[in-house]
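*Asks:* got a predicted structure plus its sequence, pasted below:
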Amino acid sequence: MSRRCELTGKGPMSGNNVSHAKNRTRRRFLPNLNEVTLESESLGRSFKLRISAAALRTVDHRGGLDAFFAKSKDEELSDGALKIKKEIAKAAVAA
């Protein structure tokens, strides 16, 4: 399982550990990933996603999973999230 957010595409970054003596060694900054279950209002289903804490706040701020997918770009989404987005768009057209 990759360490990548399914909604925002946020992944590991690299940088330096810097000691008091200014010695630098390489390190990785990992995203704060959580496995959450989000509810889609238009589909009436819930989906299990592995997303970052920042993405969870963004979903909450935009007003839910459906509103988040309406504003999100396809390039950032994982394959599974892209399928969910297309299902939600299809349900919105049918309604």
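*Replies:* Right, received. Where do you want to start? Please read all numbers here as calculations on a predicted model, not as lab measurements.

*Asks:* please make it C-alpha for all contacts and neighbour counts, starting now.
*Replies:* Noted.

*Asks:* would you map the helices across this protein?
*Replies:* 53-62, 65-71, 79-94 (DSSP state H).

*Asks:* which residues touch the residue in the chain sticking out farthest from the centre?
*Replies:* Distance from the C-alpha centroid of the chain peaks at Ala21, with 37.6 Å (Cα atoms, centre = their mean). Contacts for Ala21 were tallied using Cα atoms under 8 Å, 6 or more residues apart in numbering; there are none.

*Asks:* another one to put next to it:
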Amino acid sequence: MSRKCPITKKKTMFGNTRSHALNATKRKFNINLKKHKFWIKNKKKFIKLKLSTKAMRIINKKGIEKVIKNIKI
């Protein structure tokens, strides 16, 4: 599974680490992905998703059924 959130479409960003002397070295900014199980009442089963923490907040606000309709996994 890639390091990309299926709901928010966030992915790893690249940039530079700057030292005190302003030397630049490449680095990665990984997103905060978590594995989480969600209960779907309609299907009466759990699904596992690897989501960003921002996506979890969206699911808490809107509900898992509405969010799943909008995503394509």
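*Replies:* Cool, got the structure. Predicted model only: the values in this text are computed from it and were never measured.

*Asks:* of the helices of structure 1, flag the one that's most buried.
*Replies:* Neighbour counts (mean count of other Cα atoms under 10 Å) averaged over each of these peak at helix 65-71, with a mean of 17.

*Asks:* how far away from the center of its chain is that one?
*Replies:* Helix 65-71 of structure 1 has its C-alpha centroid displaced from the chain centroid by 12 Å (Cα atoms, centre = their mean, to the nearest Å).

*Asks:* give me the contacts around that helix.
*Replies:* With Cα under 8 Å, 6+ apart as the test, helix 65-71 of structure 1 has contacts from 38-42, 58-59, 62, 85, 88-89.

*Asks:* hmm, try it at 7 Å
*Replies:* Helix 65-71 of structure 1 has contacts (Cα atoms under 7 Å, 6 or more residues apart in numbering) with 38-41, 59, 62, 85, 88.

*Asks:* and of the residues you listed, the nearest to Met1 of structure 1?
*Replies:* Leu38 (19.5 Å; Cα to Cα).
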